[in-house]
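Trainee: Sharing a model that was predicted from the sequence below.
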Amino acid sequence: MSDPTPVFDDLREESEQLDLLVAELPEERWTLATPAPRWTLAHQIAHLHWTDRAALLAVTDEDGFGEILRTALASPGSFVDEAADEGARLRPAALLARWREGRAALDRALRGAPDGSRFPWFGPPMSAASMATGRLMETWAHGQDVADALGVVRTPTDRLRHVVHIGVRARDFAFAARGLPVPAEEFRVEVTAPSGRTWAYGPPDAAQRVTGPALDLCLLVTQRAHRADLALCAEGPDADRWLDVAQAFAGPPGPGRPPRHTAPGRHPDEGVTP
């Protein structure tokens, strides 16, 4: 079993970078609208806090997590918004303190988990490393919403490899979630990391391929940008379709983001999930 410490460290660093964006904001800025419909900056942080708490219970209190899971199953269309609404009603200083305390507790729990442990989640059970990878993906994605709302351009880092990994692993789920046939063959995915390295997945001789910047693939699979605004290239019909439906998150397909610009030859609505 490989050492999971690097992903724990990356999750902590990703959270700290988002913390820096919001820590010194005046209270009134926490009500700033983000690209997610109806969600303010406070909703974004409240959601991360709530999900960190759910992950902590999954690792330390299976019965406690079971209560959260039952609530989610009872109201699958509203529990995420309701939890975010509740947290967003807190004073920003209190919300920030709870988020910090919660993510620190989760960090300790993940690092202390016995080797080989698997924990319940909203999908299949997860290892400590997979749990941390999922939390990093969500922290990065919601951090992008915060950055967009504040007009901040974040410098990408090679922590994005975790988001790319989840996005590629979730290919078949993305097709199935939309009732589409899962491609029979593997794709070759080659993306350029912020450091200039190449991250590659799938057979080198695969007939269908996706290439481009790692940042753009991360924006796509977290549905933070429309493919028309990204420098991703697909070879093959299934690979091209994947760029229309890709998602790195569990649950039903999201609406995605409308295109800011229309790439040559593409209709503005092409690729938007119905």
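Mentor: It's in. Residues are numbered from 1 along each chain as shown.

Trainee: rest of the way, CA atoms for contacts and neighbours
Mentor: Fine.

Trainee: Which elements pack onto the lengthiest helix in the chain?
Mentor: The single longest helix within the chain, with elements called by DSSP state H, is helix 128-150. Counting contacts by 3 or more CA pairs under 8 Å, 6 or more residues apart in numbering; DSSP states H and E, helix 128-150 packs against helix 5-22, helix 41-60, helix 92-112, helix 160-169.

Trainee: just the angle between that helix and helix 160-169, please?
Mentor: On the basis of axes from the mean of the first three to the mean of the last three CA atoms, to 10 degrees, helix 128-150 is oriented at 110 degrees to helix 160-169.

Trainee: next one: helix 128-150 to chain centre, how far?
Mentor: Its chain's C-alpha centre and that of helix 128-150 lie 5 Å apart, by CA atoms, centre = their mean, to the nearest Å.

Trainee: Quick one: residues in contact with it.
Mentor: The contact list for helix 128-150 (CA atoms under 8 Å, 6 or more residues apart in numbering) reads 4, 7-8, 10-11, 14-15, 18, 21, 32-36, 41, 44-45, 48, 52, 55, 110-111, 113, 117-119, 153-154, 162-163, 166, 219, 222, 224.

Trainee: try stretch 201-218
Mentor: 156, 160-161, 163-164, 167-168, 186-194, 230-239.

Trainee: then this one, side by side with the first:
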Amino acid sequence: MSDPTPVIDDLREEGEELDALVARLRPEQWAFATPAPGWTIAHQIAHLAWTDRSALLAVTDEDGFRTLVEKALAAPRGFVDEGAEEGAVLPPADLLAGWRRGRTALDEALRAAPPGARFPWYGPPMATASMATARLMETWAHGLDVADALGVTRPPTGRLRHVARLGVRTRDFAFAARGRTPPTEEFRVELTGPGGAEAWAYGPEDAAQRVTGPALDFCLLVTQRAHRADLALHAAGPDADRWLDIAQAFAGPPGDGRAPKGAAG
């Protein structure tokens, strides 16, 4: 993406939509449990605030971010939870205000980044558009957890195009994160956009292996917000089929994912 402005704009809109959902919560609602085990709504917003600060460091202070990575490597499983715990104990008004400040600072830093800039991250270095896309993906995914806790539905929007594209681009990472050799051939991914009016396609048209289905379902899968068994996704080819079992669009260790809706308990 030559001009990162559109995805930065969409990131801002995604954050504002989630902000509108939590801004009106009563203090006790911040303690509602979300689908992520042990995480309340406060944990979800605290995590977003923490990762926004991490992204801001990556964009503006490479040495400071390197120190953060060293801490993460020392405790790869608990590092993210610790960041969420620290923010979740704050009064809701303070947590919300801090998240807003961080979003604004990151928005400004991404827009001010020079053309061609690349920033360190917990995975491979990221260009400005990729960094904004990753933040949008996380904001959307954690926003779903918040909405689930409140019993509300957030309708899918065209902003999911960024999440879907990231999910396709992270295919090889998903295999490598589990110690598996990524497939050598490209897949064709054909998705139906929200509302059914658009078709989003990635990869060669003549690819032997492919994935098809609704874009929303694909985005739920790659963010591990739903189990494959509950989604209308179809794979043609053995490697494409294996990918749908392990897909993840986020950096870091493989997640545990979500249990099928029909699972006991």
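Mentor: The structure has been received and is ready for your questions. Predicted, not measured: the structure shown is a model, and the values here were computed from it.

Trainee: What's the TM-score once they're superposed?
Mentor: Put the two chains on top of each other and the TM-score (TM-score structural alignment, normalised by the length of the second structure) is 0.96; 263 aligned residues with a CA RMSD of 1.3 Å.

Trainee: ok, residue 14 of the first structure - contacts?
Mentor: 136, 139, 140, 159.

Trainee: what's the neighbour count on residue 16 of the second structure?
Mentor: Applying other CA atoms under 10 Å, we find 14 residues neighbouring residue 16 of the second structure.

Trainee: Over to the one 10 residues further on?
Mentor: Using other CA under 10 Å, residue 26 of the second structure is surrounded by 10 other residues.

Trainee: quick one: the corresponding residue of the first structure for it from residue 90 of the first structure, how far?
Mentor: Using TM-score structural alignment as the criterion, residue 26 of the second structure maps onto residue 26 of the first structure. Distance from residue 26 of the first structure to residue 90 of the first structure, counting by CA to CA, to the nearest Å: 14 Å.

Trainee: show me the residues around residue 178 of the second structure that make contact.
Mentor: residue 254.

Trainee: What's the match for it in the first structure?
Mentor: Aligning on TM-score structural alignment places residue 178 of the second structure opposite residue 178 in the first structure.

Trainee: Three-state assignment for residue 185 of the second structure, please.
Mentor: Under DSSP: H, G, I helix; E, B strand; the rest coil, the three-state class of residue 185 of the second structure is coil.

Trainee: what about it, how many neighbours?
Mentor: Applying other CA under 10 Å, we find 11 residues neighbouring residue 185 of the second structure.

Trainee: Can you tell me the SS state at the most far-flung residue of the second structure relative to its centre?
Mentor: What lies farthest from the middle of the second structure is residue 206; by CA atoms, centre = their mean that is 29.3 Å. Three-state call for residue 206 of the second structure (three-state DSSP): coil.

Trainee: Which parts of the stretch 151-265 of the second structure are strands?
Mentor: Counting by DSSP state E, counting those that start in this stretch, one finds strands in the stretch 151-265 of the second structure at the ranges 188-192, 199-202, 210-214, 234-236.

Trainee: so can I have JSON lines of those showing mean neighbour count and distance to residue 104 of the second structure?
Mentor: Listed next are the strands of the stretch 151-265 of the second structure as JSON lines, based on neighbours: other CA atoms under 10 Å; distance: least, CA to CA, whole Å:
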{"stretch": "strand 188-192", "mean neighbour count": "21", "distance to residue 104 of the second structure": "32"}
{"stretch": "strand 199-202", "mean neighbour count": "15", "distance to residue 104 of the second structure": "30"}
{"stretch": "strand 210-214", "mean neighbour count": "20", "distance to residue 104 of the second structure": "32"}
{"stretch": "strand 234-236", "mean neighbour count": "16", "distance to residue 104 of the second structure": "39"}
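
Trainee: Brilliant, that's me finished.
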